[in-house]
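Colleague: Based on what follows, work out the 3D shape:
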Amino acid sequence: MPSPAPSAKKPPVQEAAPAPATNANAPAASGAAAAPSTPSAARTAGRGGLAIAFAKVSFIVFGFAQQLLLEGLLGQAGYGQISRVLAIVGVLNNVVVATAIQGVSRAVSTAPEGHVDAAFARTLRVHVALAVVLSLGFALAAGTIATAVGAPHVATPLRLVAAVVLLYGVYAPLVGSLNGRRRFLDQAGLDVGYGLLRTVGMGAGAFVLLRLGGSGTLGAAMGFVTAAALIVPIALTRSGVGHAGAGGPSARDYLGFLGPLALGQIALNLLLQTDFLLLSRFAGQEAGRLGLAASASDDLLGIYRGVQLFSFLPYQLLMSVSFVLFPMLARARAERSEPLVAEYTRAGVRIALVVTGAVAGTIAALAPHVLRFAYKSSAIWEHGGPVLRVLAIGMGSFAILGISSAALTGLGRERASAAFNALAVCLVALGCVVVTPRLPFGPTMLLGTAISTSIALGLVCVVAAIALRREAGAFVAPLSLVRVFVAAGVTVAVGMRMPWLGKLAVLVEAHVMGALYLAVLVVTGEIGKKDLSLVLKVLGKPERAGDRVRRT
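Modeller: Just a heads-up that it's a prediction; the model follows:
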């Protein structure tokens, strides 16, 4: 299972697993931050975030391997089919996971000594009951959902993965208890282990059923269920189930806490999938109107999912920043230290901006080459290259929106954070509804969807940045914005002229683009010695006295 993170989840790499983009780690982080505000406390928060971030990076790697493996086994149309299944169930799974981890972690971390196991047992019962209801409801509604997204042919695998909703509903609170107890190594181990199980399970399932003459999509879904079934007993050996007793919130109070949290997560996860699901609906409808086979729209969805896989990278990689930023902001606000709030906000957003520019700029610069490097189908890189250029920049805005939302949540403005996610959902949906169905069936639909989605995310990113600036008294220096935009622009302009020299050359070109981006930032004065000091502080390494004197 991916590591929880403030603000947002789950991108395509992870839609097949519990949500990464959530506020799930917030309770533990807040609990950890409750210690006296000292340099060691900041280092503890940073190290805890880095430990889970390491597991998250591992999970991203497994997720990439899974996506590329499935495309190679199933082909472009089959990849589009399984992507539809994972996108649909991922919305519900991510909400289940995010609310369970955050809710149980909060209950466990705030329980008085001696009542932790009772609090865990009580909240676990609530989540198991919810998992049964949601899993059954999803299975019953699978046919209706499949038809609504223009893909009635995926109803059977959708019914099958309803079992994953049940299994995640049990697994996530187990992980939440580890998070609340700050057993980050156990949590990270489960994340890495599940990432491996899921990748192997889905690949093996698809391969076996294809060899038997069956549906590779159904086989991948069976592998997904199998992996989730295996990780639950493994997690039980690490977390236990607690024990009955007086401790923890009542079921009514606990559900009252989960309700608003779930609404925010629903908005967030719909945001991650709105463009894909609406494209699925409109492409499926248009294919039917033209008398084409269902596989025609599957082909288009396979291209768009391939594009999304890379465009979500900036957001996924920025979650480690959230792990560090969230608890530090929460503690600074609790201590009414507004100068520290402004300092942490400015530093955190600046790091996020620099990282986003590097990743999104490099991907946009080499978009067709990146897709050609990764995918077997030539249609994905031929038609997906221009789409990825646009969506990489749009998802860069989404990454900054995620950091802004995490910061607002850390400052006690959860409702504002959720409101921005809801606004983004509405704007993305509006853009797709207005643009996509008016375009001719084919790659043009993909590009139109990417453009409308990117514009919507950019607008909400600006609004959220203004809100964070007002709340924290800082955002990021305007000159830093200009420098990052210039560096990214130079990187994209140069990268667009890079020729195709083979797959191995793509790795070299990516490093060259990243080096070019950093070089522009160094030349313009955006990156310097202060940045090294910040990295050393987070890692807990002492600065030399001379460094402190010079900075003073």
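
Colleague: going forward, measure contacts and count neighbours with C-alpha atoms only.
Modeller: Will do.

Colleague: element containing the nearest residue to A29 once chain neighbours are set aside, please.
Modeller: Once flanking residues are discounted, A29 sits nearest to P327: 5.2 Å by CA to CA, 6 or more residues apart in numbering. Assigned by DSSP states H and E, P327 belongs to helix 319-334.

Colleague: By residue count, which helix of this protein is the longest?
Modeller: When the chain is scanned for its longest helix (criterion: DSSP state H), the result is helix 39-110.

Colleague: Next, the angle from that one to helix 319-334.
Modeller: With axes from the mean of the first three to the mean of the last three CA atoms, to 10 degrees as the basis, helix 39-110 and helix 319-334 are set at 90 degrees to each other.

Colleague: another one to check against the first:
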Amino acid sequence: MATDASELSKGGLSLGFAKLFFLIAGYAVSIALTRLVPPGTFGDYTVVSQIIAIPNMVLIQTLLFAVSRPMSAEFDAGLPSYDGLRRRGFRLAAGLGGLVAVVFILGADLLAEYALKDPALAGALRMVGIIPLIYAAYAVNVGTLNAIRKFQFQAGLDIFMAMTKTTLIVGAAAMGFGLAEILGGFTFASLLAFALSILFVARCRPRTAGGGAGPLPAMAEFTGLLLVFTAGVNLLQALDLVLLKQFTTTAAQKDALGFYSSANLVARVPYSMMNAVSLVMFPLIASLQAQSDRAQIERYVTATAKVSLFLLCFMSSVGAGAAPEVQRLLFPAAYGEAAGELRLLVWGMSGYSLTVTAAWIFNSSRRSQLALLLIAVPLVVVSAAGFVLVPQSFTSGAATAVAIGGAAGAIVSLVALARSLGAALSPVFLVKLLAAVALVEVVSRTWAPTSKPLILVKLALLAAAFLAAIVVTRAVTPAELRELRKKRAP
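Modeller: Purely as a prediction, here's the structure:
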């Protein structure tokens, strides 16, 4: 048992490092592109990347789960259905991934003309169209490595994908290639990662693995719901960019979309960082649910909601307070035009993050329909607000729509957690949090540095101001943070 615990601990560290590396590499690509291509091209790159990310993430997360869960259940029994589960996974990958690839490749002209209002993007969409099929097959291999606990190999694939994607995309841009060729770097990187995954799976095949000739274990109960849920989550992140692209008619608006894309990228940092909360809490809440421990679930979900809101307000208040400086720090000077949008986007995306975190809590407690409903709230609100505001105010309208949608999602999520799981947050805690945010806003207006070293100093000062307010008011205590890290004993 000690050996198993050590293996899982090392694997968790490997995967954590790989995910962080992948995240940093993704931001490095976008920051590099703002310096290598015109703003309009960068905006188009971001839009196409976000559109293809929707089916990519749906396929990889759903197929990884569908393969890993039943295979993991057979691990101690020697994996008698190993080959059969993999064959079933590849059939599903070919069906789902192949269908999406056909839609993108054959329907690129229609998607570009009617969905994005830009026929020139057909070549770029066609270039990335094969990626969903590659990712679907890749997910089967990643799910296999996950199930047989070869976490270091799984982490290695993430790192390899990030490195090759960064090198090929940035290299293509540096050599002056167009948008389709730049995105072709993504396609080629996915092919290379898939080839490496085949080698890893072949090397790691367990000696006891069986052919799976008999009846196979059933897939997870909510695989279908997970597919719809993941699609909704990823659509939510891309919706503002798609709306903007539909209303882009002039060269100035195309550049403005590029500037907005940079702010959108920065605003995703709190969202991306909070993914770790979902990964940690999912198995713990599922375990407590299996034990029917209502009181323990209520305490844990309350603590999760409290700390999540604290972290989101911390990151968002600092990002919003120093929005002009952040844009100047990361991007060329022209991208500073999007500072106002960043102030709104960072709060809207934080609302998205809280909504998704709450939805995962309901998923892990077997309330997937409620999870889907929570994701639907900001989707509907952003769509409605965007169609009203974007034609009038363009990028500021899109950012306002995201802020409204994020706020709606956050409010509904907190109400749902309180009514369904008893995880109500104290009004006093919310007031303390609001006071910390207000302090950061006041401090941010006292100084506007222009040099990069001084910008970093300002960011540190804003962070210190927020944390000082939290410490003085005892809004969140170190004991509460430590409590979330403890795994409940059965």
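
Colleague: that older thread, mean offset of the helix holding P327 of structure 1 relative to structure 2 (after superposition)
Modeller: By mean CA distance after the TM-score superposition for structure 1, the fitted helix 319-334 of structure 1 averages 1.0 Å away from its aligned residues in structure 2.

Colleague: how about the following helix or strand past that helix, aligned to which bit of structure 2?
Modeller: For helix 319-334 of structure 1, the following helix or strand on the C-terminal side (DSSP H and E) is helix 338-365. Counting by TM-score structural alignment, helix 338-365 of structure 1 pairs with residues 294-321 of structure 2.

Colleague: do stretch 163-179 of structure 1 as well
Modeller: By TM-score structural alignment, stretch 163-179 of structure 1 lines up with residues 130-146 in structure 2.

Colleague: how far does the matching stretch sit from the chain's center?
Modeller: 18 Å (CA atoms, centre = their mean, to the nearest Å).

Colleague: List the buried residues for that stretch?
Modeller: 130-146 (16 or more other CA atoms under 10 Å).

Colleague: So which of the residues you listed are in strands?
Modeller: Taking DSSP state E as the definition of strands, those contribute nothing to them.

Colleague: hang on, G247 of structure 1 is in a helix, isn't it?
Modeller: No. Going by DSSP: H, G, I helix; E, B strand; the rest coil, the assignment for G247 of structure 1 is coil, not a helix.

Colleague: The residue nearest to A29 of structure 1 -> structure 2?
Modeller: Counting by TM-score structural alignment, P327 of structure 1 lines up with P283 in structure 2.

Colleague: still on that earlier bit, how much does the match of helix 338-365 of structure 1 stray from structure 1?
Modeller: Compared with structure 1 after the fit, stretch 294-321 of structure 2 shows a mean deviation of 1.2 Å (mean CA distance after the TM-score superposition for structure 1).

Colleague: Next up, the contacts around the residue nearest the centre of structure 2.
Modeller: The residue lying closest to the centre of structure 2 (CA atoms, centre = their mean) is S272, at 5.2 Å. Residues in contact with S272 of structure 2 (CA atoms under 8 Å, 6 or more residues apart in numbering) are L23.

Colleague: what lines up against it once you look at structure 1?
Modeller: Under the alignment (TM-score structural alignment), S272 of structure 2 pairs with Q316 of structure 1.

Colleague: Could you report the distance from its match to S322 of structure 1?
Modeller: Separation of Q316 of structure 1 from S322 of structure 1 (CA to CA, to the nearest Å) stands at 11 Å.

Colleague: Sketch out the strands for structure 2, chain order is fine.
Modeller: For structure 2, strands defined by DSSP E do not occur.

Colleague: Stretch 18-31 of structure 2 maps to which residues in structure 1?
Modeller: The aligned range for stretch 18-31 of structure 2 is 55-68, by TM-score structural alignment.

Colleague: compared with structure 2, how much does the matching stretch deviate?
Modeller: Stretch 55-68 of structure 1 sits 1.1 Å off on average (mean CA distance after the TM-score superposition for structure 1).

Colleague: how far is that stretch from where the chain is centred?
Modeller: 12 Å.

Colleague: How many residues are close by the closest residue to G176 of structure 1 other than its chain neighbours?
Modeller: Of all residues not flanking G176 of structure 1 in the chain, I101 sits nearest, at 3.9 Å (CA to CA, 6+ apart). Neighbours of I101 of structure 1 under the rule other CA atoms under 10 Å: 31.

Colleague: ditto for A267 of structure 1
Modeller: Count around A267 of structure 1 with other CA under 10 Å applied: 23.

Colleague: wait, what's in contact with M163 of structure 2?
Modeller: Residues near M163 of structure 2 by CA under 8 Å, 6+ apart: A25.

Colleague: Quick one: map it onto structure 1.
Modeller: In structure 1, the residue paired with M163 of structure 2 is L196, using TM-score structural alignment.

Colleague: Let me know the distance separating that match from A228 of structure 1.
Modeller: For L196 of structure 1, the distance to A228 of structure 1 equals 11 Å [CA to CA].

Colleague: Aligned to L99 of structure 2, what sits in structure 1?
Modeller: In structure 1, L99 of structure 2 lands on V133 (TM-score structural alignment).

Colleague: quick one: that match from L481 of structure 1, how far?
Modeller: 47 Å.

Colleague: who has more neighbours, those two?
Modeller: Between V133 of structure 1 and L481, counted using other CA under 10 Å, the more crowded position is L481 (16 against 13).

Colleague: Now the more buried one. Nearest residue, chain neighbours left out?
Modeller: Distances taken as CA to CA, 6+ apart place L353 nearest to L481 of structure 1, at 7.8 Å, with adjacent residues excluded.
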